[in-house]
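Participant: Predicted model and sequence follow; I will ask about them next.
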Amino acid sequence: MIRVAGHFGELLQGRLGAAGPVVLVTLPCPALAVTARQTPSAQFSLHNLGQRLLTPARARAFLASLGLPLRNRHVLRAQMPAGGGAGASTAALVALALQAGWQGAPETLARACLEAEGASDPLMFADPSQRLWASRAAQSLARLPPLPGFEVIGGFFGPCQRTDARDSRFADIADLISDWTAAAAQGDLPRLAALASLSANRNGALRGGAQIAALASLATDLGALGHVIAHTGAARGLIFARGQIPARARAALIAAGARQVVQFPAGGGL
């Protein structure tokens, strides 16, 4: 069985300049994944929580684009909701390709995912959080320093929303990139959390600022260093130093409307 970890929103996402490409720094989430297995007798099973991850036709076309023959039927299972901003679509494609025998370059796999989806997360790479990723071009624009260790607790709020590859309504975050690179190189977690919060707030002003303001208020109440969101999905989380998540955080998130609360480590070589 193949397991491909998803992500939990984006630490940064926005335009690289007012008219530049949409870029992001993803937040890998080892607690949420898509698994794939083969079975010679079953049909394609590509659903999760009543939502379709892939259509059989799309799965066949994707495998064909990689030169992979369809010898067996594939069963995919996701731990995250489709459209939740946790990478279900990209993780499903990567898991399907690996289960079908893909052994090529991750860059080639990224281009195939882009062709299938119109936008892609960098989940086919071993170091997704160390890439300034142009999601609409499936390209790594810069390598970033590794992140210091931290923890995130969060959940899914409100309706899920699949990414629209034509959507470029994002705030300009070009000024945050150099600060992010410097803070990551210094291992400055409070600064990184503040930058993630600023990215969330800027884009939240375009996409539902009241919900982001409530998340920021919850972060302050619980003593979090900052907050992180799926900029086009339902995932919302709080950033803490490791070992500092208060015992009441889960209940507070549920009271605020979170579904499927998840807690996971990030950075620190993970």
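Facilitator: Nice, I can see it.
Participant: going forward, measure contacts and count neighbours with C-alpha atoms only.
Facilitator: Noted.
Participant: Tell me where this structure has strands.
Facilitator: Ranges of strands in the chain, per DSSP state E, are 2-15, 22-39, 47-48, 51-52, 73-78, 131-134, 139-143, 150-156, 226-229, 235-240, 259-266.
Participant: Output these as TSV; include the columns distance to residue 87 and mean neighbour count.
Facilitator: Formatted as TSV, the strands of the chain follow (distance: least, CA to CA, whole Å; neighbours: other CA atoms under 10 Å):
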stretch	distance to residue 87	mean neighbour count
strand 2-15	5	26
strand 22-39	9	22
strand 47-48	13	17
strand 51-52	14	12
strand 73-78	10	21
strand 131-134	14	23
strand 139-143	17	15
strand 150-156	13	23
strand 226-229	13	30
strand 235-240	10	28
strand 259-266	15	18
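Participant: I'd like the ones you listed as CSV, with distance to residue 91 appended.
Facilitator: Formatted as CSV, the strands of the chain follow (distance: least, CA to CA, whole Å):
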stretch, distance to residue 91
strand 2-15, 6
strand 22-39, 6
strand 47-48, 13
strand 51-52, 14
strand 73-78, 9
strand 131-134, 16
strand 139-143, 17
strand 150-156, 18
strand 226-229, 18
strand 235-240, 16
strand 259-266, 18
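Participant: Put this next to the previous one:
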Amino acid sequence: MSGHFGEWMQGRLGPGGPLALVTLSCPLSPVEVSPGAGPLLPPERIANFCAALGVADPGLGLVARLPLGGGTGASTAALLQIARAVGFHDPDRLAAACLAAEGASDPLMLARPDGVLWAPREGRALAKVAPPPAAEIVGGFWGPPLPTDPSDIAFPDIADLFRLWSGRDLPLCAEIASESARRTTTARGPADDPTATLAADLGALGWARAHTGSARALIYAPGTVPAAAEAALAEAGLTDIVGFRTGGPA
């Protein structure tokens, strides 16, 4: 079960508009099935999810492979693992069930999560978008976990950034991601986030962040990540350093 690693952009579509995002897909699984482990999520959340699908709780044991509250889709991924265990795959029903259970949802149930403008507090796609070009990501986690509060929609306006999104030009996509990350960091913190400086020092095209959560990502064209990147992120205080590829043709 793949996850995501923050977002290319996230914010309001106009001052009074809905919260919307384009997710930064990540092939790494934030959670994995582990027989004998606990359920990972609160029992009432699992009960509400299973009730929304009309299925019995399979009692699945799960463990986190990436930090919970990091902005990697672990909570949605855990619910989808439960659905998979009982043979449930319909994406629309899964999105509605995630919303019923948690009040928010990542688009991980979709075949192409980064090919939509997603409304996380509504559990639905607002529009199809061109997926981002192939990119190489190196990232980690900065600061404490920050679980999603479904009532929180106090994010900057990104309507202008969405209008610029084409999915065809990686430097432009990286610039959009950087600006969306800057706006959220300015509005919501943390003020001492080193990711923008790391991106400049390490020659990245740009940087992205979990707009709720601690995941931080440097964006590179494939094959151009400098050898020193992971060590530099660790030295700056980021933890659980990872590298992966994202984007590209469906």
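Facilitator: In hand now; what should we look at? These numbers were taken from a predicted model, which means no experiment stands behind them.
Participant: How close are the two chains, by TM-score?
Facilitator: Once the chains are overlaid, their TM-score stands at 0.95 when taken by TM-score structural alignment, normalised by the length of structure 2; 250 aligned residues with a CA RMSD of 1.5 Å.
Participant: coming back round to it: which stretch among the strands of structure 1 comes nearest residue 248 of structure 1?
Facilitator: Closest to residue 248 of structure 1 of these, according to CA to CA: strand 150-156, at 11.3 Å.
Participant: what's the matching range in structure 2 for the closest one?
Facilitator: Counting by TM-score structural alignment, strand 150-156 of structure 1 lines up with residues 135-141 of structure 2.
Participant: Also stretch 227-245 of structure 1?
Facilitator: Here stretch 227-245 of structure 1 aligns to structure 2 at residues 207-225, judged by TM-score structural alignment.
Participant: Then stretch 76-87 of structure 1?
Facilitator: Aligned by TM-score structural alignment, stretch 76-87 of structure 1 corresponds to residues 62-73 of structure 2.
Participant: on that earlier part again, any idea how far the match of stretch 227-245 of structure 1 is from the chain center?
Facilitator: Distance of stretch 207-225 of structure 2 from its chain centroid, counting by CA atoms, centre = their mean, to the nearest Å, is 11 Å.
Participant: what's the span of the match of stretch 76-87 of structure 1 from first residue to last?
Facilitator: For stretch 62-73 of structure 2, the first-to-last residue distance is 14 Å (CA to CA, to the nearest Å).
Participant: And that stretch, what's buried?
Facilitator: 62-64, 66-73 (16 or more other CA atoms under 10 Å).
Participant: and the two most separated of those residues?
Facilitator: Across these, the longest distance by CA to CA is 17.7 Å; it joins 62 and 71.
Participant: show me what contacts residue 42 of structure 1?
Facilitator: Residue 42 of structure 1 makes contact with 73-74, according to CA atoms under 8 Å, 6 or more residues apart in numbering.
Participant: Okay, it and residue 62 of structure 1: tell me how far apart.
Facilitator: Note on residue 42 of structure 1: its distance to residue 62 of structure 1, by CA to CA, is 19 Å.
Participant: what's the matching range in structure 1 for the lengthiest helix in structure 2?
Facilitator: Longest helix in structure 2 by number of residues, with DSSP state H as the criterion: helix 170-188. Under the alignment (TM-score structural alignment), helix 170-188 of structure 2 falls on residues 189-207 in structure 1.
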